[in-house]
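Undergrad: next come a sequence and a model predicted from it.
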Amino acid sequence: MTMEPGRHTRTAAIALAVVLAAAGCAKSEETTAAPAASDTQGRQVVQTPTGDAGPTCTLAKFGGTKFDLKAATVGFSQSEKEANPFRIAETRSIKDEAAKLGIQKLRVTNAQSQFSKQITDVQQLIAQGAQLLVIAPLNSDGWEPVLQQASAKKIPIITVDRKINATSCGDYLTFIGSNFYEQGRRAADQMIKALDGKGKVAILLGAPGNNVTTERTNGFKEQVRKQAPGIEISFEQTGEFAREKGQQVTEQLIQSNPDINGIYAENDEMALGAVTALKGAGKEAGDIKIVSVDGTRSAVQGIVDGWLYSVIESNPRFGPLAFETAQKFLDGQAIPDKVIISDREYAGDTAKAGLDEAY
């Protein structure tokens, strides 16, 4: 599922020099708040593995020494601006669970959707003594500088919501997130149902350079090809996972493809931008069927209001599962190379019933 480059072997001296050079270039927020109740509503559920669950990792295999998670310095690197409800819920979940567990030194950074800043952010977290890193990667490639430095210090890295192209139980510990290919396949099933198996569909692609966009696209296309040859994918353009960009691309789409029947948006923000564009063009709710992925409250409300047909959830509440996984690792238990969560689906009556569970 991920590329397997060789393990990085630069010396700790070189890694430390790079870290020190980066120090001072990025700020981190240290959270020492009193324990807060973690949002248990909508808590992530791990899928039961079937067949080969993949390789596993233990503390002995990974290297390094056991430490007390409560007393440790833990770094969380957020990738994107917190204008997106997914990112807001994700960061809140990490902070709330850390407070609940009594972790006193949680340092949080935000890369503001700039990959170079995220690299610098994590380098500074390492320089500040982070013993555990939880990273929501902006891109899947380009992590070599961080991986070299973390490897030299035997710092376990848990990636959430997006993968990095590297070696598990070596460059990083594990990935926690959804099956993105399956999300695309399920979105295709909903689109096929909405269009009764025929029509023209546009895809609002996510940001390039990460596995989420690739897998959500491939899952959707392959399911349409297999199950609905009467559906033509006639338009594809990136909306960069952003509402404003989704609106702009949809405005172009309406002009260039006025006969479009459906829109597959690879996240809710782009879908909501598409709704704004359709309203501006004088369209009525339901004229063009929209299927998206995420499960934000605004998107689920869009189903209730008739503007969206269906939403496949991508649950951002990683705090409990991330820290539970870290503690199991520190206790000597075997950790799989990927921890895949189950995601619900909103459509029709289930949208109204599940509105309070959306984020």
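TA: Structure's in. What do you need? Numbering: from 1, shown residues only.

Undergrad: make it CA atoms for all contacts and neighbour counts henceforth
TA: Fine.

Undergrad: go ahead and name everything in contact with the helix or strand harbouring Leu133.
TA: Here Leu133, judged by DSSP states H and E, is contained in strand 132-135. Contacting residues not belonging to strand 132-135 are listed as 72-78, 155-160, 322 [Cα atoms under 8 Å, 6 or more residues apart in numbering].

Undergrad: heading C-terminal from that strand, find the next helix or strand.
TA: Strand 132-135 is succeeded, C-terminally, by helix 144-153 (DSSP H and E).

Undergrad: and that next one, what does it pack onto?
TA: Contacts defined by 3 or more Cα pairs under 8 Å, 6 or more residues apart in numbering; DSSP states H and E place helix 144-153 against helix 12-22, helix 115-127.

Undergrad: now it: how far from the chain's centre is it?
TA: 22 Å (Cα atoms, centre = their mean, to the nearest Å).

Undergrad: same check on stretch 290-307?
TA: Computed by Cα atoms, centre = their mean, the chain-centroid distance of stretch 290-307 equals 18 Å.

Undergrad: what's the span of it, first residue to last?
TA: End-to-end distance of stretch 290-307 (Cα to Cα, to the nearest Å): 7 Å.

Undergrad: count of neighbours near Ile14?
TA: Ile14: 12 surrounding residues under other Cα atoms under 10 Å.

Undergrad: Ala274: which of the contacts of strand 132-135 is nearest?
TA: Gln78 (25.9 Å; Cα to Cα).

Undergrad: what's the distance between the nearest residue to that closest one once chain neighbours are set aside and Ala347?
TA: Closest residue to Gln78 apart from its sequence neighbours, by Cα to Cα, 6 or more residues apart in numbering: Asn110 at 4.6 Å. According to Cα to Cα, Asn110 stands 33 Å off from Ala347.

Undergrad: between those two, which is the more surrounded one?
TA: Using other Cα under 10 Å as the criterion, Asn110 and Ala347 rank with Asn110 on top: 23 against 19.

Undergrad: I'd say that one and Ile88 touch.
TA: No. Asn110 lies out of contact with Ile88 (Cα atoms under 8 Å); the separation is 11.2 Å.

Undergrad: let's bring in a second model and compare:
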Amino acid sequence: MTKHFSIAALAGTILAAASSPAWADKANPVIGVTAYDMSSFISFGKLGVEAVAKADHAKVLWNSAHMDVNNQISQIQQFTNQKVDAIVIAAVNSATLGPQVAAAKAAGIPVVITNLTVSPATQADAVSYVGPDDVAAGRNEAEHLISAIGGKGGVVVLQGPLGQSGEIDRTKGIRQALAKHPDVKLLAIQPANWKRTEAYSVAQDFLSRYGSKIDGVISENDDMAIGTIQALREKGLAGKIPVVGVDGIKDGMRAVRNGNEIETDLQDGPLELGMATQVAVDAAQGKPVPKEALFIMPEITKSNVAHYYQQMFVAPQKFIDDLPALVNKNLASGQYAEQ
């Protein structure tokens, strides 16, 4: 039986095709990524995003919000209007973005939250969270420092940006550890916003105000630990006052290796952000994805730093080349941080 199509119907079909985005082919999905800033962690993690996207024949639209929540809101709205296939968000602030994530969901665009958590209501509209157990990381680094100072003395804490989940959860873990040790006095706690330069200034202020009362420094990331170590070095105190951090970036591991930083918890940026990208691709293609892929960070000290440093920074290209296979293996096993 011959089918007859009206000119109007045919025109409507052509118009619909023309108005659809060029990337509507889910075999070659387009993933919009918005990250809070280009910190050392995010910059290194971007390599994992690119490696996984290449293996998946996906296109990545990358944006940094430069720690401005309004920038991030605009970026998510733009991705939604462009009808990308999925969106990955490392949030500037944990309490915002609810309306934007809800709008993306309403448009049929899966959202993956990574690196930093958002509010429960916002997370409910996302298909997955891929990121660290930051409470455990804060608790681990604090406990390591407390052990190093013999369970007594004065400590100072450098926080991430107030209101960001990494800061909230790592501070929570640090306070949990301190609560178990009444002989350890918290002298001061202040944000340095994940940045070395700000941490350098905050640490200088701490040293000026508290001097010899400081027995240890808890930094909520390695960049701030490095800034602190520089301030300590100028006073001849680097390696004498123990410093701990989180993330396991290159300079952080070097500081662990030379004894200026006694411990860090490895949050593998390429692995974590690469996995978030794979989950976004899978969600866009209608495949099952974990509602939560929680990373338990390996603890890095002088005794094991050589292994991780070799893997990630001496032969990084091999690690990046092997990353897509590792990501899929970990997603299948549920051992998300395995490396």
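TA: Alright, I've got the coordinates. Small disclaimer: the values here were computed from a predicted structure and weren't measured.

Undergrad: and the residue nearest to Gln78 of the first structure, how far is that from Ala15 of the first structure?
TA: Asn110 of the first structure is 22 Å from Ala15 of the first structure, by Cα to Cα.

Undergrad: what's the answer for Val249 of the first structure, then?
TA: 42 Å.

Undergrad: same check on Phe235 of the first structure?
TA: Distance from Phe235 of the first structure to Ala15 of the first structure, by Cα to Cα: 45 Å.

Undergrad: and the two? which has more neighbours close in?
TA: Shown here are Phe235 of the first structure and Ala15; by other Cα under 10 Å, Ala15 has more neighbours (21 against 15).

Undergrad: identify the residues contacting that one.
TA: Per Cα under 8 Å, 6+ apart, neighbours of Ala15 of the first structure: Pro145, Gln148, Gln149, Ala152.

Undergrad: and stretch 125-132 of the first structure, end to end?
TA: Span of stretch 125-132 of the first structure from end to end, Cα to Cα: 10 Å.

Undergrad: what stretch of the second structure does it fall on?
TA: Aligned by TM-score structural alignment, stretch 125-132 of the first structure falls on residues 79-86 of the second structure.

Undergrad: what is the burial count for Gly236 of the second structure?
TA: Gly236 of the second structure is flanked by 11 other residues according to other Cα under 10 Å.

Undergrad: one more: Arg254 of the second structure?
TA: By other Cα under 10 Å, the residues close to Arg254 of the second structure number 18.

Undergrad: and whatever residue of the first structure lines up with it, how far is that from Val311 of the first structure?
TA: Matched to the first structure by TM-score structural alignment, Arg254 of the second structure sits across from Gln301. Computed as Cα to Cα, the Gln301 of the first structure to Val311 of the first structure distance reads 10 Å.

Undergrad: Thr213 of the first structure too?
TA: Distance of Thr213 of the first structure to Val311 of the first structure, given as Cα to Cα: 16 Å.

Undergrad: which part of the first structure matches the longest helix seen in the second structure?
TA: The helix that spans the most residues within the second structure, counting by DSSP state H, is helix 316-333. Mapping helix 316-333 of the second structure onto the first structure (TM-score structural alignment) gives no aligned residues.

Undergrad: what ranges does the second structure have for its helices?
TA: Using DSSP H, helices in the second structure cover 7-19, 40-55, 69-82, 98-106, 120-125, 134-148, 165-179, 196-210, 222-234, 250-258, 269-284, 305-309, 316-333.

Undergrad: in the fourth one, which residues are buried?
TA: For helix 98-106 of the second structure, a neighbour-count test (16 or more other Cα atoms under 10 Å) marks Gly98, Gln100, Val101, Ala102, Ala103, Ala104, Lys105 as buried.

Undergrad: going by distance to Ala177 of the second structure, which of these wins?
TA: Set against Ala177 of the second structure, the nearest of these by Cα to Cα is Gly98 (31.9 Å).

Undergrad: residue in the first structure matching the closest one?
TA: Using TM-score structural alignment, Gly98 of the second structure lines up with Glu144 in the first structure.

Undergrad: and what of Lys185 of the second structure?
TA: Match for Lys185 of the second structure (TM-score structural alignment): Glu232.

Undergrad: please apply the same query to Glu50 of the second structure.
TA: Aligned partner of Glu50 of the second structure by TM-score structural alignment: Lys95.

Undergrad: repeat for Ser128 of the second structure
TA: Match for Ser128 of the second structure (TM-score structural alignment): Thr174.

Undergrad: what's the closest non-adjacent residue to its match?
TA: Asp337 (4.7 Å).

Undergrad: the one you found: how many residues sit nearby?
TA: So Asp337 of the first structure, with other Cα under 10 Å, has 20 neighbours.

Undergrad: what of Thr13 of the second structure?
TA: Here the count is done by other Cα under 10 Å, and Thr13 of the second structure has 12 residues near it.

Undergrad: so Asn115 of the second structure makes contact with Gly274?
TA: No. Using Cα under 8 Å, Asn115 of the second structure is not in contact with Gly274; the gap is 11.1 Å.

Undergrad: neighbour count: Thr213 and Val311 of the first structure, which is higher?
TA: Val311 (32 against 23).
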